[in-house]
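Participant: Okay, structure incoming, though there's no sequence with it:
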């Protein structure tokens, strides 16, 4: 085996276990890595809580990657006058200075077992030498991966309610993801509010009472009506949304998301069975798309997708009238139903 492959294999064998943000454990060095800042913050909070459970007098010290100065880590991890335990959180390591990279790389092999150093890295290649050193040491790696797929958002909402020991039904989850699914932090806050302010099972009607006026929710209602071929309803919903301040860009995005779901499920049906996981969708989304596809031909779906692609370009600057562009797309989608 070539030397480079041998070194790579050795590093892989010694790399620490990867865990999710909600399954952390204390260690002398912990790497929290990924672009989802909310999940990274939760992972750090959980680590701090674990450190305080172990020692209520633990001292938390915060360092910042972009402004880090040489020697700061050594000072932060050195024994305190009264011997308190420490947890050092190095935030923003994706913007690390060269001094931070050097200091962390040097610290990892001699890490103090009584101190926890948490390095939070949002992604990218900056600080690669530091990240490689942490992984090669066997330190745990906590993943804060971006939640982009609708199926992942559904799983996130379901888990939020499960942790709170509350129940939300499938229609409630769907409504919440449709209303606030573009921003995970906002989605998490909405889950918290519904847990606090409501009782019993959270349903679509409950979610609609709190968040039904959101632009995202309005966009999905427009898309639902257009895909169902309900031209009058779709145009009325669209005009109401625009009159109350909705921006054409997210409205077109909702149309595109709806049609992508139909196209995915339609293509999978042609290839044979495909699971919701394979499609990156929630089971209820697949079931709904299958029902909606009953009124669509491949030619009609292609026409609708082309109309949305044109509208997407026009609302983002290629056209002079974004409102006209989105209305034309809605009309084309509705009229393509059944053709």
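Facilitator: Perfect, I can see it now. This is a predicted model, so every value here is computed, not measured.
Participant: contacts, neighbours, all on C-alpha from now
Facilitator: OK.
Participant: Tell me which stretches of the stretch 151-300 of the chain form helices.
Facilitator: 170-180, 184-197, 204-211, 215-227, 231-243, 248-271, 276-279, 283-293, 298-313 (DSSP state H, counting those that start in this stretch).
Participant: Save those helices as JSON lines, and put in distance to residue 78 and mean neighbour count too.
Facilitator: Output for the helices of the stretch 151-300 of the chain, formatted as JSON lines (distance: least, C-alpha to C-alpha, whole Å; neighbours: other C-alpha atoms under 10 Å):
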{"stretch": "helix 170-180", "distance to residue 78": "45", "mean neighbour count": "22"}
{"stretch": "helix 184-197", "distance to residue 78": "35", "mean neighbour count": "16"}
{"stretch": "helix 204-211", "distance to residue 78": "50", "mean neighbour count": "16"}
{"stretch": "helix 215-227", "distance to residue 78": "50", "mean neighbour count": "24"}
{"stretch": "helix 231-243", "distance to residue 78": "58", "mean neighbour count": "17"}
{"stretch": "helix 248-271", "distance to residue 78": "51", "mean neighbour count": "19"}
{"stretch": "helix 276-279", "distance to residue 78": "48", "mean neighbour count": "13"}
{"stretch": "helix 283-293", "distance to residue 78": "52", "mean neighbour count": "16"}
{"stretch": "helix 298-313", "distance to residue 78": "56", "mean neighbour count": "19"}
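Participant: Okay, one more to line up with it:
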């Protein structure tokens, strides 16, 4: 076990070696690991890249791809779908890793599962470097991924802008990566919340949280305008009311934590920037007004999901109620 820990690292540390294992289900991270290896090899000069599909592999392909006589430059062989490998690939790869060509780099991409366990065990016992690509599903992990994209590009971005981007794009890692790349490429100055809104402000999640922010701040006119624009462009009212409910839950949790001497970040898992914002927003709210707001949103949620024939009206009424409670009217 100690030997494996010594050679296993996350994808962003990927580097060339005679045999490299890139493991885990997150395809975007796996492709980034390969990109790092390619970039490191190209710093040394020209390389020749060969791609193999382990699932449709035929006997002898690996040997042919790694044969020194085929390369005028150092060779890189990228083997995809190792988790679905054919029996021929298993036999050939086991033979190859027993004595790999030191002048060639072979990268094995394994997306998870038990197929090929014998090969994986052999690589790990032999201390082949392994770079992991765990699934990115949790909200906090998505935010960390986006922040990392900006940092690695030398464009560190504020927490609120990163949060706004993830809210706008959703949980698709590939789309988040593409959005980060677009902002890095297109925006020459600071990447802030306004920039994110300009590029992605019409997306459902961004609109939902914009509605919630305006309503919680008592800006009824702005919140209603956002709601009407969203509905007129075909946005489902469900995520809009869900964003409002989520915002109220955060306020309640942060407010309750203060009375119970809890740390909202450590004890409740709320991001520090959310805590800071909630504390500022709570200056407009007390326990009674929050309770009334929750009741209004719960009623709208029920009506939107079938209890009413006018879901848009139900949403507007809830937004007006929340905004009026925040403004003290």
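Facilitator: Alright, I've got the coordinates. As the structure is a prediction and not an experimental result, all values here were calculated from the model.
Participant: TM-score them against each other, please.
Facilitator: The TM-score (TM-score structural alignment, normalised by the length of the second structure) is 0.78; 323 aligned residues with a C-alpha RMSD of 3.9 Å.
Participant: CSV for the helices of the stretch 151-300 of the first structure, including distance to residue 52 of the first structure?
Facilitator: Formatted as CSV, the helices of the stretch 151-300 of the first structure follow (distance: least, C-alpha to C-alpha, whole Å):
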stretch, distance to residue 52 of the first structure
helix 170-180, 34
helix 184-197, 24
helix 204-211, 36
helix 215-227, 40
helix 231-243, 49
helix 248-271, 43
helix 276-279, 38
helix 283-293, 40
helix 298-313, 50
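Participant: So which of those is nearest residue 5 of the first structure?
Facilitator: For those, the distance to residue 5 of the first structure is smallest for helix 276-279, at 32.5 Å, taking C-alpha to C-alpha.
Participant: Which of the helices of the stretch 151-300 of the first structure sits closest to residue 21 of the first structure?
Facilitator: Nearest to residue 21 of the first structure, of the helices of the stretch 151-300 of the first structure and by C-alpha to C-alpha, is helix 184-197 at 14.3 Å.
Participant: Read off where the closest one ends up in the second structure.
Facilitator: Aligned using TM-score structural alignment, helix 184-197 of the first structure spans residues 173-186 in the second structure.
Participant: Please name the nearest non-neighbouring residue to residue 53 of the second structure.
Facilitator: residue 80 (5.0 Å; C-alpha to C-alpha, 6 or more residues apart in numbering).
Participant: any idea what that neighbour aligns with in the first structure?
Facilitator: That one, residue 80 of the second structure, aligns with residue 91 by TM-score structural alignment.
Participant: try residue 205 of the second structure
Facilitator: Residue 205 of the second structure maps onto residue 216 in the first structure, by TM-score structural alignment.
Participant: separation between that match and residue 280 of the first structure?
Facilitator: Taking C-alpha to C-alpha, to the nearest Å as the measure, residue 216 of the first structure falls 20 Å from residue 280 of the first structure.
Participant: how much does the helix or strand hosting residue 22 of the second structure stray from the first structure?
Facilitator: If you go by DSSP states H and E, residue 22 of the second structure is part of strand 19-23. Superposed on the first structure, strand 19-23 of the second structure shows a mean distance to its aligned partners of 1.4 Å (mean C-alpha distance after the TM-score superposition for the first structure).
Participant: And the residue sitting nearest the centre point of the first structure, how far from residue 24 of the first structure?
Facilitator: Taking C-alpha atoms, centre = their mean as the criterion, residue 147 is the residue nearest the geometric centre of the first structure, at 2.2 Å. Per C-alpha to C-alpha, residue 147 of the first structure is found 19 Å from residue 24 of the first structure.
Participant: so which of the helices of the stretch 151-300 of the first structure comes closest to residue 137 of the first structure?
Facilitator: Nearest of those (C-alpha to C-alpha): helix 184-197, 32.1 Å.
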